[in-house]
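In: what would the 3D arrangement of this be:
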Amino acid sequence: MTHTGSGSTYDPPADPARGARPAPAPAPAAARGHGPPSPTDRPVALVTGASSGIGAATARRFAAGGWHLLLSGRDRRRLEETAAGTSAVLLPADLAAPEGARLLAEAALRQTGRIDVLVAGAGIGWSGPFRTMPHTDIDRVLFLDLNATLHLVREVLPSMVAAGRGRVVLIGSVAGCVGVREEAVYSAAKAGLAAFAEALRQELLGTGVGVTLVVSGPVETRFFARRGRPYDRSRPRLASPGSVAGVVWDAVSRGRDDAYVPTWLTLPGRVRGLTPGLYRRLLNRFG
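Out: Predicted coordinates for the structure are as follows:
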């Protein structure tokens, strides 16, 4: 069962076994602004997965902070809702499409000439035993949550390095830190994203460009409704998209490399490193 992994909106291609899906958004060959053009001297943020959830909340937080926004997602109507009351430029795009990341980056840079912050929030997930997971869904989750993000960062990064400033924000998950049962591929993709963040951070030393990984627990979005099963754990409690957006804003403002929502999510990694046996016993019981 496919569902949204990060609280962002992404509607996968149609699957006859699951019912029809909306047609994918076209590549962003021509961006459409929402409201009058904004001054180019304001800092610019490109936010993907901005149709809802974490992406939409993050977009609103940056808008409140006076940033010029470039918003991307598959659902134009929801992008318009996110952009209401702002001068954001809408760039509907399907990052799962061939050349989707390149076309989005080119459209974004045509609008403003630069991107100061990229918040890569688009992604999907899948819930169920790995042994029953269709091969097409394995590919879909890995591509959207890992490959497409890496390709988009690759397209945006040269302009940041040339400018000598910028920040890439990757939306990770506690699943990438501990591994969550019946979310094996989603966990693998988020773990790969965490390793990518660390490696890229080392490569970018001295360039003026930073990398932030935001690790969140479960968030109160349509994630659980989409998978057809409500969140039934007492811990960790559901965080609000706004609280995650606040952490993203704070991490960018302070130039932080890592941020956790809630903050106690730093503990599993520490326990794993210090006492792997205890870590696995706890994971077997609560994971």
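In: please make it C-alpha for all contacts and neighbour counts, starting now.
Out: OK.
In: quick one: contacts for the residue nearest the centre of the chain?
Out: With distances taken as Cα atoms, centre = their mean, residue 121 lies nearest the centre of the chain, 1.8 Å away. By Cα atoms under 8 Å, 6 or more residues apart in numbering, the contact list for residue 121 reads 6, 8, 47-50, 54-55, 170-171.
In: what packs against the longest helix seen in the chain?
Out: Identified as the longest helix of the chain according to DSSP state H is helix 184-203. On a contact count with 3 or more Cα pairs under 8 Å, 6 or more residues apart in numbering; DSSP states H and E, helix 184-203 meets strand 124-126, helix 135-142, helix 175-178, strand 209-216.
In: and stretch 212-232, end to end?
Out: Start to finish, the residues bounding stretch 212-232 are 30 Å apart (Cα to Cα, to the nearest Å).
In: equivalent analysis for stretch 32-45, please.
Out: End-to-end distance for stretch 32-45, by Cα to Cα: 16 Å.
In: try stretch 226-246
Out: Distance across stretch 226-246, first residue to last, is 25 Å (Cα to Cα).
In: ok, stretch 110-127 next?
Out: Stretch 110-127 end-to-end distance (Cα to Cα) = 38 Å.
In: show me where the stretch 51-200 of the chain has helices.
Out: Taking DSSP state H, counting those that start in this stretch to define them, one finds helices in the stretch 51-200 of the chain at 53-64, 76-83, 100-112, 135-142, 148-163, 175-178, 184-203.
In: to residue 241, which of those lies closest?
Out: For residue 241, the closest of the helices of the stretch 51-200 of the chain is helix 53-64, at 4.7 Å, according to Cα to Cα.
In: and the nearest residue to residue 180 once chain neighbours are set aside, how many neighbours?
Out: In space, and not counting its chain neighbours, residue 180 is closest to residue 287: 5.8 Å by Cα to Cα, 6 or more residues apart in numbering. Number of residues near residue 287 (other Cα atoms under 10 Å) recorded here: 13.
In: was I right about residue 287 contacting residue 183?
Out: No - counting by Cα atoms under 8 Å, residue 287 stays clear of residue 183, with 10.6 Å between them.
In: following up with a second sequence; could you model it the same way so I can compare the two?
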Amino acid sequence: MRIAGSVVLVTGASSGIGAATAHRLAGAGARLVLHGRDADRLTAVAAATGGTALTVDLSGPAGARALARAAVEVAGQVDVLVSNAGRGWCGPLPAMTGAQVGEVVAVNLVSPIELTRALLPGMLARGHGRLVYVGSIAARTGVAEEAVYAASKAGVDGFAESLRFELAGTGLGVSVVVPGVVATPFFARRGRPYRRSLPRPVAPETVAAVIERMIVTGRAERHVPGWLAVPAALRVVAPSAYRWLAARFGGS
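Out: Have a look, this model is predicted:
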């Protein structure tokens, strides 16, 4: 798929992976519609990339569909969705409030589903489009004290895989990028900084480059960095060995 001239909606674009993706796709000639919750930062990213900024709360039940409507109103259509907005939370599960559970699930899982439901009819009518979902290695391996976050991202995995089968032959592509630790404000916002020495955080620009390539090629899945596919596969083919290693070397 050609990025130049395509309308791309990037959620969570005020910082981190979303902002890096906006800059990367702007360089490739995309027409950008950018979503974020930090209005000042989002406005700055939009100004630097020539995009249109839309500040919408995705933690509420109607937020995603309102964002889809607004994106179509300002751009006429959406050819590519990069569903990147995410909410983290780290700590013992009993310490998590019901409101916090609802917010993590709403932003990470419900909003991608609702955005897709709203944008899919137009893409199908045009016979082309890309749906790119930013997942997490936590969905593939599990992470202590991030059970709800991991579950919400695992839901994105299942949703994307099922949607890929549903859309076969339509001209639409579905991709999932699976980052590990990325050097963004995410960890500060989740309530606990990242303290491990390994894996080392990768730059958000590295993930953005993968997202650009997935849009062009339609590749279904990519881990960033690539070696993270090994522990994810080990969990499937040798679960006992994986759990022993995770207990010995794991952590959040």
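In: sorry, back to before: can you add distance to residue 256 of structure 1 and mean neighbour count and give the helices of the stretch 51-200 of structure 1 back as CSV?
Out: Formatted as CSV, the helices of the stretch 51-200 of structure 1 follow (distance: least, Cα to Cα, whole Å; neighbours: other Cα atoms under 10 Å):
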stretch, distance to residue 256 of structure 1, mean neighbour count
helix 53-64, 16, 24
helix 76-83, 26, 19
helix 100-112, 24, 20
helix 135-142, 26, 16
helix 148-163, 17, 18
helix 175-178, 18, 21
helix 184-203, 11, 19
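In: which one (most neighbours) among the contacts of residue 121 of structure 1?
Out: In terms of neighbours by other Cα under 10 Å, the contacts of residue 121 of structure 1 top out with residue 50 at 38 neighbours.
In: tell me the counterpart of residue 223 of structure 1 in structure 2.
Out: The alignment partner of residue 223 of structure 1 in structure 2, by TM-score structural alignment, is residue 186.
In: any idea how many residues pack against its match?
Out: Counted by other Cα under 10 Å, the residues lying close to residue 186 of structure 2 total 20.
In: ok, now which ones touch it?
Out: 16, 87-88.
In: now residue 210 of structure 2
Out: 177, 222.
In: and the angle for the helix or strand containing it with helix 16-27?
Out: Per DSSP states H and E, residue 210 of structure 2 falls inside helix 204-217. Angle of helix 204-217 of structure 2 versus helix 16-27, following axes from the mean of the first three to the mean of the last three Cα atoms, to 10 degrees, is 50 degrees.
In: so where is helix 204-217 of structure 2 in structure 1?
Out: Using TM-score structural alignment, the residues of structure 1 aligned to helix 204-217 of structure 2 are 241-254.
In: average gap between the matching stretch and structure 2?
Out: On superposition with structure 2, the mean distance recorded for stretch 241-254 of structure 1 (mean Cα distance after the TM-score superposition for structure 1) is 0.9 Å.
In: mind listing what's buried along that stretch?
Out: In terms of neighbour count (16 or more other Cα atoms under 10 Å), stretch 241-254 of structure 1 has its buried residues at 241-249, 251-252.
In: thinking again about what came up before, need the counterpart of the residue nearest to the centre of structure 1 in structure 2.
Out: The equivalent of residue 121 of structure 1 in structure 2 is residue 84 (alignment by TM-score structural alignment).
In: measure residue 50 of structure 1 to residue 120 of structure 1 for me?
Out: When residue 50 of structure 1 is compared with residue 120 of structure 1 (using Cα to Cα), they lie 9 Å apart.
In: I meant residue 168 of structure 1, not that one.
Out: Residue 168 of structure 1 is 8 Å from residue 120 of structure 1, by Cα to Cα.
In: more neighbours: which of those two?
Out: Counting neighbours by other Cα under 10 Å for residue 168 of structure 1 and for residue 120 shows that residue 168 has the greater number, 27 against 24.
In: quick one: map the more buried one onto structure 2.
Out: Using TM-score structural alignment, residue 168 of structure 1 sits opposite residue 131 in structure 2.
In: so what touches stretch 210-218 of structure 1?
Out: Outside of stretch 210-218 of structure 1, the residues within contact range by Cα under 8 Å, 6+ apart are 165-175, 194, 197, 200-201, 204, 236-239, 244, 247-248, 251-252, 255-262, 265.
In: so stretch 141-150 of structure 2 matches what in structure 1?
Out: Alignment of stretch 141-150 of structure 2 against structure 1: residues 178-187, by TM-score structural alignment.
In: now that stretch: how far from the chain's centre is it?
Out: Mean-position distance between stretch 178-187 of structure 1 and its chain equals 17 Å (Cα atoms, centre = their mean, to the nearest Å).
In: just to revisit the earlier point, ok, then the element right after the helix holding residue 210 of structure 2?
Out: Sequence-wise, the next helix or strand downstream of helix 204-217 of structure 2 (DSSP H and E) is strand 221-224.
In: residue range for the helix or strand just after that following strand in structure 1?
Out: Sequence-wise, the next helix or strand downstream of strand 221-224 of structure 2 (DSSP H and E) is helix 229-237. Under TM-score structural alignment, the match for helix 229-237 of structure 2 in structure 1 covers residues 266-274.
In: mean distance between the matching stretch and structure 2 after superposition?
Out: On superposition with structure 2, the mean distance recorded for stretch 266-274 of structure 1 (mean Cα distance after the TM-score superposition for structure 1) is 1.5 Å.
In: give the buried residues for that stretch.
Out: Buried residues in stretch 266-274 of structure 1, counted by 16+ other Cα under 10 Å: 266, 272.
In: do the same with stretch 235-252 of structure 2
Out: By neighbour count, with 16+ other Cα under 10 Å as the criterion, the buried positions of stretch 235-252 of structure 2 are 235, 242-243, 246.
In: counterpart of residue 249 of structure 2 in structure 1?
Out: So residue 249 of structure 2 corresponds to residue 286, using TM-score structural alignment.
In: what does stretch 132-148 of structure 1 contact?
Out: Stretch 132-148 of structure 1 has contacts (Cα under 8 Å, 6+ apart) with 2, 95-96, 101, 122-126, 185-186, 189-190, 192-193.
In: and stretch 41-53 of structure 2, by the same measure?
Out: With contact meaning Cα under 8 Å, 6+ apart, stretch 41-53 of structure 2 is reached by 13-15, 19, 22-23, 26, 31-36, 55, 74.
In: corresponding residues in structure 1 for it?
Out: The aligned range for stretch 41-53 of structure 2 is 78-90, by TM-score structural alignment.
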